[in-house]
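1. Show me how the following folds:
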Amino acid sequence: MTVQLYARDVGTGTPLVLLHAFPLSSAMWLAQREGLAGRFRVVTPDLRGFGGSLLGDDEPSIDAMADDVARVFRRLGVQRAVVGGLSMGGYVAMALCRRHPDLVRGLVLADTRAGADTDEVRATRLRQAETLEGEDSVRVLVEEVLPHLVGPTTFRQRALIYGRVRGLVQATPPRAAAWAQRAMAARGDAFETLRGLKVPALVMVGAEDVLATEEEARVMVDALPNAELQVIPRAGHLCAVEQPDLFNQAVAEFTTALARTGE
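-> Here you go, the predicted model:
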């Protein structure tokens, strides 16, 4: 079944397609739409099953999610874009680079990893997927995933942001979350894709991220032919939500430089 993703499309200029984290939706990009749409065309799809997008009946697969995003490009008439992905969105962005490289003008990878899951992480994902479906509730995500999504600084000092993230997790459809966990558990290693990337990349990581660490970000930078690293202070796994001004500034500088060189 072909799934048509719901996507918000605001602003004009160089297209910037941002792919959201698990288990959130494109609502997480609010500060990016507000802060970047004055300079760029910002497109934020809801990945399948999340937000306003249907789940469909395909086998769980990050590649299927990447193909969904490629169809958004075609539907909106976007020839090429700077593609940014945070966490799960980064997995989808890397799959897009492998399957549809002609669409990618530059790559932003935030709080994500190029390696496949360890056996332990994979087992946890599959157990959570079973629980999500069995209970038809996101309780397991609120208890086990939410505590690691933001850093201690946000938890202590940014109650509104933490509350917003909690609300987005609670709004996640359990079946979509289960599907996505199975898709992430089944994904392979993306280092070959990174080594073959023909466009510039920006790798970003929250200094307090425990899910996708600074060390893992540096390994990705080393694999990429043309990449820079930006460590976002006082941010955990959702650096774009926790420190939106710093995130937006880095993405704006990267995208503006790409547009200037005509990459």
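2. C-alpha only now, for contacts and for neighbours.
-> OK.
3. May I have the secondary structure class of the residue most central in space within the chain?
-> A centroid search over the chain (CA atoms, centre = their mean) returns Gly89, at 2.3 Å, as the residue closest to the centre. For Gly89, the assignment made with DSSP: H, G, I helix; E, B strand; the rest coil gives helix.
4. Wait, it touches Pro23, no?
-> No. At 10.4 Å, Gly89 and Pro23 do not qualify as touching, with contact defined as CA atoms under 8 Å.
5. right, and the secondary structure at Arg8 would be what?
-> Using three-state DSSP, the structure places Arg8 in strand.
6. Any idea how many residues pack against the nearest residue to it once chain neighbours are set aside?
-> Leaving aside its sequence neighbours, Arg8 sits nearest to Thr44 (CA to CA, 6 or more residues apart in numbering; 5.2 Å). Other residues within reach of Thr44 by the criterion other CA atoms under 10 Å amount to 28.
7. doesn't Met28 make contact with Thr44?
-> No. Counting by CA under 8 Å, Thr44 sits too far from Met28 to count as a contact (9.4 Å).
8. To check against the first, give me the structure of this:
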Amino acid sequence: MAVDLHVYETGTGVPLVLIHAFPVHAGMWDGVRDRLGEVCRVLTPDLRGFGRSPLGDDEPSLDRYADDVAALLDRRDIDQAVIGGVSMGGYVTMAFLRRYPDRVRGIVLVDTKAGADPEAARANRERIAATVLAERTPRVLLDDVLPGLLGETTRQTRPEVVERVRALVAEARPEAVAFAQRAMAPRPDSFDALRGADVPALVLVGEEDQLSPPEEAEAMAKALPNARLVTIPGAGHLSPLETPEEFTRAVVAFMSGI
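-> Take a look at the predicted model:
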């Protein structure tokens, strides 16, 4: 059953739904939301269990996240929207594309990848899920997840961004973390869905992203029939937080053409 997602909304025009990364919430969009709202209607939900959204009682699945987004659109009387997200938000975007292709007006994939997890990655997700539930603290996230979220340039020259991301990560509730990890682990390969998505698409990647490196973005852009690929210098896995001006410029240009 879909849950009623908490959402931050601004602007008018073509709807753009932006879905946050793991393990943060929709606060990651605070530095770009208002500027994007000058050219479109921006909706940035907290996925279930994160931020101010309830977790619900469903079994972990990316499809449940996608259904929540569809229910959000229904409540806003939105038939079609540009759907996008960062990292896990990209996985949710691709799940939404598989389940609701007729509701997708465009796609924005940021610092994410379309392939399925190898077995070692699945096992690591289960380790993190079990650890955070057992310890009831964000320690495993801060120790094992946080270091890979930011690029070297950010870690060396943007201490305020490092502290902001650390604070966002520390807010994640254990149950939401476990749900997310167990939802992402069995996700299918999404390249066929991308090949069938004949809608405008923007693929963004931080040049220093080690978790979803530029070659993953290139593969997605190649699979999509109508994609533009933008590589952002000086950014890692969370380019909207690390380089908000460059990220916003690329998305504004994309949305202005829809």
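9. Got a TM-score for the two of them?
-> Once the chains are overlaid, their TM-score stands at 0.98 when taken by TM-score structural alignment, normalised by the length of structure 2; 258 aligned residues with a CA RMSD of 0.8 Å.
10. buried stuff in stretch 240-252 of structure 2?
-> Pro240, Leu241, Glu242, Thr243, Pro244, Glu246, Phe247, Thr248, Ala250, Val251, Val252 (16 or more other CA atoms under 10 Å).
11. chain center to it, what's the gap?
-> Distance, stretch centre to chain centre, for stretch 240-252 of structure 2: 14 Å (CA atoms, centre = their mean, to the nearest Å).
12. again with stretch 94-110 of structure 2
-> For stretch 94-110 of structure 2, the distance from its own C-alpha centre to the chain's C-alpha centre is 13 Å (CA atoms, centre = their mean).
13. Ends of that stretch, what's the gap?
-> Stretch 94-110 of structure 2 has its terminal residues 12 Å apart, counting by CA to CA, to the nearest Å.
14. anything in contact with each of Thr44 and Met28 of structure 1?
-> Residues touching both Thr44 of structure 1 and Met28 comprise His20, with contact defined as CA atoms under 8 Å, 6 or more residues apart in numbering.
15. Report how many residues lie close to the residue lying closest to Leu62 of structure 2 once chain neighbours are set aside.
-> If you skip the residues right next to it in sequence, Leu62 of structure 2 has Ala183 as its closest partner in space, 5.3 Å away by CA to CA, 6+ apart. Under the neighbour criterion other CA under 10 Å, Ala183 of structure 2 is assigned a count of 21.
16. The one helix or strand Ala183 of structure 2 maps to vs structure 1, average distance?
-> Using DSSP states H and E, the secondary-structure element containing Ala183 of structure 2 is helix 174-184. Plainly put, helix 174-184 of structure 2 ends up 0.5 Å away from its match in structure 1 on average once the two are laid over each other (mean CA distance after the TM-score superposition for structure 1).
17. Identify all contacting residues around that helix.
-> Outside of helix 174-184 of structure 2, the residues within contact range by CA under 8 Å, 6+ apart are 22-23, 48-50, 55, 59-62, 88, 91, 125-126, 128-130, 132-133, 136-138.
18. Which strands or helices does whatever helix or strand comes next after it pack on?
-> Read in the C-terminal direction, the helix or strand following helix 174-184 of structure 2 is helix 191-195, with elements assigned using DSSP H and E. Counting contacts by 3 or more CA pairs under 8 Å, 6 or more residues apart in numbering; DSSP states H and E, helix 191-195 of structure 2 packs against helix 88-99, helix 214-223.
19. can you put the buried residues of stretch 240-252 of structure 2 in TSV and add distance to Pro174 of structure 2 and secondary structure?
-> What follows is these, written out as TSV (distance: CA to CA, whole Å; DSSP: H, G, I helix; E, B strand; the rest coil):
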residue	distance to Pro174 of structure 2	secondary structure
Pro240	25	helix
Leu241	23	helix
Glu242	25	helix
Thr243	29	coil
Pro244	28	helix
Glu246	33	helix
Phe247	30	helix
Thr248	31	helix
Ala250	34	helix
Val251	32	helix
Val252	35	helix
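20. Just name the closest of these to Ile107 of structure 2, please.
-> Within the set of those, Val251 lies nearest Ile107 of structure 2; the separation is 10.7 Å, counting by CA to CA.
21. any idea how far Val230 of structure 2 is from that closest one?
-> In this view, Val251 of structure 2 and Val230 of structure 2 are 10 Å apart by CA to CA.
22. now Leu224 of structure 2
-> Computed as CA to CA, the Leu224 of structure 2 to Val230 of structure 2 distance reads 14 Å.
23. same thing with Thr153 of structure 2?
-> 18 Å.
24. if you count what's nearby, which of those two comes out ahead?
-> Neighbours were counted for Thr153 of structure 2 and for Val230 using other CA under 10 Å; Val230 has more, 21 against 14.
25. Other residues contacting the strand or helix carrying the more buried one?
-> When secondary structure is defined by DSSP H and E, Val230 of structure 2 falls within strand 227-232. Contacts with strand 227-232 of structure 2, where a contact means CA under 8 Å, 6+ apart, come from 200-207, 214, 217-218, 221, 239, 243, 246-247, 250.
26. Many thanks, I have nothing further to ask.
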